[in-house]
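Peer 1: Build me a structure from this.
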Amino acid sequence: MSVGDVASDGTGVSANPPPGGLLFPVGHYLGAVYPGAEEPPAYHRLRVGDSVVRLFSEEEFGLWVLAHGLPGRPVDQPWTLAALAESVRRRDGRDVTPLLHELLAEGALAEVTPGTGDAVAFAHAHRFRSLLTGLGMSPDDPERFLLGLLGRPLAMVDEPTYELWQWAPLHASIWDVCRALAEVDPGPGGRPGDPELRLTEVLGRLQVLIASSAGYLDEVRR
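Peer 2: All right, here's what the predicted structure looks like:
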């Protein structure tokens, strides 16, 4: 299964984050390394910041791919580590929780609980990088916007998610994105809003974009 197999038909974000942390894959896939012709891959490579993370088993790589979102699952439903582990248990009867925690420790996955200090720390330490091409407004639904390849739409999202895809890469971190959103959407009295209040919304929309293969998370450069 490839990242492109992940469902991409969601158009919104759940207003209420689920119990537990949201699950995010981290890094840009660089491909497999083969030891020789007609041999299976020795490992898969992810670029995370200035480093390369190596996934030495197909199981590890498969879980990293599934962390983008389960095929057939509406991408507007929050995706968690527990949901991923349960989906594998139901399909194969295996408990992959220990391996998921190894991937968390390696930095290939991140678990983020909205509304916590850890979420703020995550936002300071990571940034979003866009993939695909913006194809503009859907001709069938003016409230939806298309992402994909020229002549080949691959994802349809709402306008705020499209705006996030468009502008987030211009900011050094996810936290800077939230600060910018708070400044352009002031609270009572015209004062800048609270970036922490925008973070939960941004995290949910990032899951939509990542599940649609429209971008990836990277570490902030120090």
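Peer 1: From now on I want contacts and neighbour counts done on CA atoms only, so please keep to that.
Peer 2: Will do.
Peer 1: Please enumerate the strands of this structure.
Peer 2: 22-25, 28-33, 43-48, 51-55, 109-112, 126-130, 133-137, 144-149, 152-158, 215-219 (DSSP state E).
Peer 1: For those strands, could you give me a markdown table that also reports mean neighbour count and distance to G62?
Peer 2: As requested, the strands of the chain are arranged in a markdown table below (neighbours: other C-alpha atoms under 10 Å; distance: least, C-alpha to C-alpha, whole Å):
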| stretch | mean neighbour count | distance to G62 |
| --- | --- | --- |
| strand 22-25 | 25 | 11 |
| strand 28-33 | 15 | 12 |
| strand 43-48 | 19 | 10 |
| strand 51-55 | 17 | 10 |
| strand 109-112 | 21 | 12 |
| strand 126-130 | 22 | 22 |
| strand 133-137 | 17 | 26 |
| strand 144-149 | 20 | 23 |
| strand 152-158 | 21 | 21 |
| strand 215-219 | 22 | 16 |
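Peer 1: closest to G193 out of those?
Peer 2: Checking the strands of the chain against G193 by C-alpha to C-alpha gives strand 126-130 as the closest, at 20.8 Å.
Peer 1: Here is the second sequence; please produce its structure so I can put it next to the first one:
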Amino acid sequence: MEPLLMPVGHDVGVLHDAEGGRRQQIRAGTTVVELSDPEYVVWLLAHGTGDEDRPTRSSVAAAAERLELSAADATAVTDQLVSVGLLAEVDPEAGPAVDFAQRHQLVPLLMGLGPDQEQSSLQTIGLLGQPIAQVSGAVYDVWAWAHLTPHLWIACQDAAEVARRVGVTASDETEAREVLTGILRSVHGLLCVRAAYLDRRGLA
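Peer 2: Below you'll find the predicted structure:
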């Protein structure tokens, strides 16, 4: 299975220069990085384009071609963004996923709205009176509290501990490693609607 591409950093807007040029600014930790248009396109595509989209190198290259950026250029840009830490390649079920979680945080950007009115097993995220995303209870708990922990792995451990204490028995909620797998498999559904962003550890 091809690893997923995880975008790192928070979009903080466009910087215009005196010659009419523009660079997109991304903050990752305490560093602000300026991206060219092709770099920004690839970084954006790594967020996903919908709830079912799970971006990989190949899917991002294919999507970039539809935006008139060649697959070769998209691959080169992906390599560049990985090298500077604005993209990460992660297999949710592989061992290095824990290392990724120990080096990054998940930071919420929208409001938690509580249970969905039609599907009470799901939690909603969005703006007041305007649900934007639906997630499982396990994902919701991590999304809501992860920014208060040193890194994402501890957030998953804390969520699993709370689930055990309240009597939950499903392993995908009580085992931290399974919680992390679930988060990484579904996080693009949050990233693509700007319900959250991934940042470098301890510097969100």
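Peer 1: sorry, back to before: export the strands of the first structure as CSV, with columns for distance to W165 of the first structure.
Peer 2: Listed next are the strands of the first structure as CSV, based on distance: least, C-alpha to C-alpha, whole Å:
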stretch, distance to W165 of the first structure
strand 22-25, 16
strand 28-33, 16
strand 43-48, 20
strand 51-55, 24
strand 109-112, 20
strand 126-130, 6
strand 133-137, 9
strand 144-149, 9
strand 152-158, 10
strand 215-219, 8
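Peer 1: Which one, of those strands, ends up nearest to G187 of the first structure?
Peer 2: Nearest to G187 of the first structure, of the strands of the first structure and by C-alpha to C-alpha, is strand 152-158 at 22.9 Å.
Peer 1: With the second structure overlaid, report how far the closest one is off on average.
Peer 2: Once superposed with the second structure, the aligned residues differ from strand 152-158 of the first structure by a mean of 2.6 Å; criterion: mean C-alpha distance after the TM-score superposition for the first structure.
Peer 1: what range in the second structure does that strand sit on?
Peer 2: Under TM-score structural alignment, strand 152-158 of the first structure corresponds to residues 130-136 of the second structure.
Peer 1: quick one: the residue mapped onto V84 of the second structure from the first structure from R221 of the first structure, how far?
Peer 2: Using TM-score structural alignment as the criterion, V84 of the second structure maps onto E106 of the first structure. Taking C-alpha to C-alpha, to the nearest Å as the measure, E106 of the first structure falls 18 Å from R221 of the first structure.
Peer 1: go on, L132 of the first structure?
Peer 2: Using C-alpha to C-alpha, one obtains 23 Å as the distance from L132 of the first structure to R221 of the first structure.
Peer 1: Between the two, tell me which one has more neighbours.
Peer 2: Neighbour totals were compared for L132 of the first structure and R221, and L132 leads with 17 against 11 (other C-alpha atoms under 10 Å).
Peer 1: Assess the claim that the more buried one and L150 are in contact.
Peer 2: No: in this structure L132 of the first structure lies outside contact range of L150 using C-alpha atoms under 8 Å: 9.1 Å.
Peer 1: returning to what we had before: can you give the contact residues for the match of strand 152-158 of the first structure?
Peer 2: With contact meaning C-alpha atoms under 8 Å, 6 or more residues apart in numbering, stretch 130-136 of the second structure is reached by L113, D116, S121, L122, Q123, T124, I125, G126, G189, L190, V193, A195.
Peer 1: now do 10 Å
Peer 2: 51, 110-116, 119-126, 140-141, 143, 182-183, 186-187, 189-190, 192-195 (C-alpha atoms under 10 Å, 6 or more residues apart in numbering).
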